[in-house]
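> Have a look; sequence and predicted model below, questions after that.
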Amino acid sequence: MTSRFLLAISTSSGVARVAAAAEPLSPLDLAGELFSFEITDYKSQSAQLLPLIQAHFQKVGLKSTECVAIAVDIGPGGFTSLRTACGVAQGLAVAWKVPTVPLSSFECMLPLPMPTRPVTVLMDARLNEIYAATLERLPCGTQWVQPPHLLPISILQTLEGEVVCDSQLFAQITLASDSVKQGEVSAVRLGQLAWQEFAAGRVAGAIDCQPLYVRDKVAQTTTERLALKHGVI
């Protein structure tokens, strides 16, 4: 019977993904999945998240008093999506009196087995740009070889080293390479990594669970869109 678990919430990809991760048997083990679900309808995510979490709790017999922390994918990603995940995580953390474990979308895309060397993770940022970061997981947590940043989409044809791309970018690669793999943001992976963070005491308060925005501007004004259309900027 599960005694303690961690709830993981990710909405950065536009699809809401939620998973409950059981406490690992040892520090070397990965957390087991108790349940997971997705909400693909973008417009209904904020309304469905809490009711579906409660429904899955009842289905598998979990209680909020057994939850030790709320893990949340803080991005980068869509402006509204990230606010939804962080807002729900903050509310549950306050209500259940537990800490949060904020992790990035890049970490949620790390493949299994966990790589022992740096991996470059790329995600579609739209506007002909890519969210990029190079990272590795060590006993002390995530080490950022290159912190989150933006790149032009043209770099897809000049990739080197071990790379993980989301499905949108992977479909645009014309030069095949064994070192470039397709991945996706995973709430299960989020939960597994969050248990490692929780065990090491790397947690945050609800107020510190804030979205990660790599792009300074998330939208253009009407004037800027028209100017761009007519080649002014």
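Looks like it arrived, so ask away. This is a predicted model, so every value here is computed, not measured.

> From now on I want contacts and neighbour counts done on CA atoms only, so please keep to that.
OK.

> what's the neighbour count on Ser81?
When neighbours are defined as other CA atoms under 10 Å, Ser81 has 25 of them.

> wait, doesn't it sit right on Arg17?
No - if you go by CA atoms under 8 Å, Ser81 and Arg17 don't touch, sitting 11.3 Å apart.

> Which neighbours do those two have in common?
In terms of CA atoms under 8 Å, 6 or more residues apart in numbering, Ser81 and Arg17 are both contacted by the residues Thr11.

> buried residues in the longest strand along the chain?
In the chain, taking DSSP state E as the definition, the longest strand is strand 141-152. Residues Pro148, Leu150, Leu151 are the ones in strand 141-152 that count as buried (16 or more other CA atoms under 10 Å).

> packing partners for that strand?
If you count contacts as 3 or more CA pairs under 8 Å, 6 or more residues apart in numbering; DSSP states H and E, strand 141-152 packs onto strand 129-138.

> what separates the strand it packs on from the chain centre, distance-wise?
Relative to its chain's centre, strand 129-138 lies at 12 Å (CA atoms, centre = their mean, to the nearest Å).

> what does it contact?
Under the contact criterion CA under 8 Å, 6+ apart, strand 129-138 has outside partners 76, 106, 114-125, 142-153, 214.

> quick one: it to strand 141-152, angle?
160 degrees (axes from the mean of the first three to the mean of the last three CA atoms, to 10 degrees).

> tell me which residues in strand 129-138 are buried?
Neighbour-count burial for strand 129-138 [16+ other CA under 10 Å]: Glu129, Ile130, Tyr131, Ala132, Ala133, Thr134, Leu135, Glu136, Arg137.

> Phe57: which of the residues you listed is nearest?
Arg137 (30.4 Å; CA to CA).

> any idea how far Thr158 is from the closest one?
Distance of Arg137 to Thr158, computed by CA to CA, to the nearest Å: 25 Å.

> ok, now Leu190?
29 Å.

> Put this next to the previous one:
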Amino acid sequence: MKILAVDTTSGACSVALYVDGQVVEQFFRAERDHTRRLLPMLEAVLAEGQSSLGQMDALAVSQGPGSFTGLRIAISSVQGLAFSADKPVVPVSSLAALALGARRTHPEWGEAPVLAALDARTQEVYWGLYPQENPTSALIADAVSSPQQVVSVLRTTGHVQEGRSSGRDSFYAAGPGWEYPELAALSPLAVSRESAIHAQDIAVLAANLWGLGIQVSAEELEPAYLRNEVTWKKRERIRPH
């Protein structure tokens, strides 16, 4: 199986080639330079893997949530590639990829789930809770919430014990969203705020989803913003008065 994966969801740009369980990746932190870097990175990864776009079984992309501009760059780029090569696309949750990447870089983490969180601005976070045994399926579905709402849901579901005097919460924490004070005050088993979304993790998740028959055509591919008002707020800021 060959999958070409792309991510520009947040403050990084990455491309990965998955071939029968082996992955090569290019990753750069380039928050405002995605468009210029993406095509050379695609070409470099394919060359390193001695592959061509036509040899791919599918393309994969971070579907979101994440930066509005970053998601549009990734989605439109993969749509164009999929159209030109007549290939299906496997959309992957950026939060699932963030959780899987945190486990990849922290092999010492145990079986508890990972709560992945990205800064959604306006005092909110994108977040989801992902288990070790099935990293493509969320225990708590991807959502956009205030940090206080995240804490409330975690208490309701029993992942945070209210009023405890000691002990740790029953999950690991990953992503820059954990900088918010309300979340930072929790006591996860471990915290990895530096974790980022990588195309190699998107590729691995896409291979699992592909095995389940989950794929879409280029025409059907849509970003998962989680809140449509992000689009309207941006439009209002640039609308002439």
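Sure thing, it's come through. A quick note: this is a predicted structure, and the numbers were derived from the prediction, not measured.

> all strands of the first structure, in order?
Counting by DSSP E, the strands of the first structure are 5-10, 16-22, 33-39, 67-73, 100-103, 119-124, 129-138, 141-152, 163-165, 180-182.

> can you redo those as a markdown table with distance to Ala47 of the first structure?
Below are the strands of the first structure laid out as a markdown table (distance: least, CA to CA, whole Å):
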| stretch | distance to Ala47 of the first structure |
| --- | --- |
| strand 5-10 | 14 |
| strand 16-22 | 11 |
| strand 33-39 | 10 |
| strand 67-73 | 18 |
| strand 100-103 | 21 |
| strand 119-124 | 26 |
| strand 129-138 | 28 |
| strand 141-152 | 30 |
| strand 163-165 | 30 |
| strand 180-182 | 30 |
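
> what's near enough to touch Ala69 of the first structure?
Counting by CA under 8 Å, 6+ apart, Ala69 of the first structure touches Phe5, Leu6, Leu7, Ala93, Val98, Pro99, Thr100, Val101, Phe198.

> counterpart of it in the second structure?
Applying TM-score structural alignment, one finds that Ala69 of the first structure aligns to Ala58 in the second structure.

> and that match, how far is that from Ala5 of the second structure?
9 Å.

> try Asp33 of the second structure
According to CA to CA, Asp33 of the second structure stands 18 Å off from Ala5 of the second structure.

> More neighbours: the two, which one.
Neighbours per residue (other CA under 10 Å) separate Asp33 of the second structure from Ala5, with Ala5 holding more: 31 against 14.

> Who's the closest spatial neighbour of the aligned partner of that one in the first structure, skipping the chain neighbours?
Aligned counterpart of Ala5 of the second structure in the first structure: Ala8 (TM-score structural alignment). Nearest residue to Ala8 of the first structure in three dimensions, chain neighbours excluded: Ala71, at 4.5 Å (CA to CA, 6 or more residues apart in numbering).

> got the buried residues for stretch 214-233 of the first structure?
So stretch 214-233 of the first structure, judged by 16+ other CA under 10 Å, has buried residues Val214.

> got the contact list for the residue positioned nearest the centre of the second structure?
Nearest to the mean C-alpha position of the second structure, by CA atoms, centre = their mean, lies Ser94 at 1.4 Å. Going by CA under 8 Å, 6+ apart, Ser94 of the second structure touches Thr9, Ser62, Gln63, Gly64, Pro65, Gly66, Ile197, Ile202.

> what residues are up against the equivalent of Val45 of the second structure over in the first structure?
With TM-score structural alignment as the criterion, Val45 of the second structure lines up with His56 in the first structure. Contacts for His56 of the first structure (CA under 8 Å, 6+ apart) come out as Phe35.

> check the fit of the biggest helix by length in the first structure onto the second structure and give the mean distance.
The single longest helix within the first structure, with elements called by DSSP state H, is helix 79-96. Mean deviation of helix 79-96 of the first structure relative to the second structure after superposition (mean CA distance after the TM-score superposition for the first structure): 0.8 Å.

> Over in the second structure, find the residue span that helix aligns onto.
Going by TM-score structural alignment: helix 79-96 of the first structure matches residues 68-85.

> Give me the buried positions along that stretch.
In stretch 68-85 of the second structure, counting by 16+ other CA under 10 Å, buried: Phe68, Gly70, Leu71, Arg72, Ile73, Ala74, Ile75, Ser77, Val78, Gln79, Leu81, Ala82.
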